[in-house]
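[1] Sequence first, then the predicted structure, then my questions.
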Amino acid sequence: MPKLSDKKLCADSECSHPILIAKALQDYYPQDCRFIHIHKGQSVYVYAMLKDRGNLFWAGSVQGSYYGDQEARLGYFPSSVVEETHALMPAEKWDFYCY
């Protein structure tokens, strides 16, 4: 059975550098602790994208006053709630997957 991690596109082997910056088009209230809460208009740093099947979920973090002095938390969110604003790595360099 294929693993979900085999379908991830990342900037590096550890998925530790953002691929792009996106802006939230709407609020997103997750029902699961693996997902992040996003406010409309908030910047989202995208660290991993799932390829195939419509890129349904991305992994990223939000930063700003919502978290106060806490570090930003990484989690998943639907790609449909954001729009890309700044690509940080050209797509042609995505030639490997995170494991």
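    Nice, thanks for sending it over.
[2] going forward, measure contacts and count neighbours with C-alpha atoms only.
    Will do.
[3] what number of residues lie near the closest residue to residue 36 other than its chain neighbours?
    Nearest non-adjacent residue to residue 36, counting by C-alpha to C-alpha, 6 or more residues apart in numbering: residue 75, 5.0 Å away. By other C-alpha atoms under 10 Å, the residues close to residue 75 number 19.
[4] can you check residue 32 too?
    10.
[5] what about it, which SS state?
    coil (DSSP: H, G, I helix; E, B strand; the rest coil).
[6] hmm, back to that, any idea how far the residue nearest to residue 36 lies from residue 18?
    Using C-alpha to C-alpha, to the nearest Å, one gets 13 Å for the distance from residue 75 to residue 18.
[7] for comparison:
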Amino acid sequence: MQLEVSLTVRALCLLVFCATGVLCTRGEEVHRLAQRKLCADEECSHPISMARALADYTAPDCRFINIRQGQIVYIYGKLKGKGRDYWQGTVQGDYFGEQSTSLGFFPKSIVREIQHLGTELVEMPTVDWDFYC
């Protein structure tokens, strides 16, 4: 009984801290970088191309990914319009240590495409989930 109460209290505290933003850095929606994007398929589930990072990049917020010079980046989306300077992709984290693989945005200027993996791109609207942390 005491264990159940303790777990309930911990869960409530965690909920309160997340609601106030004290502990949670995920679960927040931020503004869209663009309204449209290019993808290899309608689900944006296949990479468009592979690129090599030309420089280190430190993510300014939760929508972006950290990249180290020399890493291979798999590009899954290319933003259009006002956000055209940003691409969406993943890096292979295991090669450079503890960094986990995650999907995020980065400036296209810090990578050089080395291999195209598809031929035809599909233009899609961005969705809230694209910019959700």
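    Great, that's in hand. As the structure is a prediction and not an experimental result, all values here were calculated from the model.
[8] now what about the TM-score between them?
    The TM-score (TM-score structural alignment, normalised by the length of the first structure) is 0.81; 94 aligned residues with a C-alpha RMSD of 2.3 Å.
[9] Name the residues contacting each of residue 75 and residue 18 of the first structure.
    Shared contacts of residue 75 of the first structure and residue 18 (C-alpha atoms under 8 Å, 6 or more residues apart in numbering): residue 60.
[10] Under the alignment, what does residue 28 of the first structure map to in the second structure?
    Under the alignment (TM-score structural alignment), residue 28 of the first structure maps onto residue 57 of the second structure.
[11] who's in contact with that match?
    65-69, 106, 110.
[12] Could you measure from it over to residue 79 of the second structure?
    From residue 57 of the second structure to residue 79 of the second structure the distance is 18 Å (C-alpha to C-alpha).
[13] what's the burial count for whatever residue of the second structure lines up with residue 42 of the first structure?
    Matched by TM-score structural alignment, residue 42 of the first structure corresponds to residue 71 in the second structure. Counted with other C-alpha under 10 Å, the burial measure for residue 71 of the second structure works out to 19 neighbours.
[14] How about residue 22 of the first structure?
    Based on other C-alpha under 10 Å, the number of other residues close to residue 22 of the first structure is 22.
[15] separation between the closest residue to it other than its chain neighbours and residue 5 of the first structure?
    Counting by C-alpha to C-alpha, 6+ apart, residue 84 is the residue found nearest to residue 22 of the first structure once chain neighbours are left out, at 4.2 Å. Residue 84 of the first structure is 22 Å from residue 5 of the first structure, where distance means C-alpha to C-alpha.
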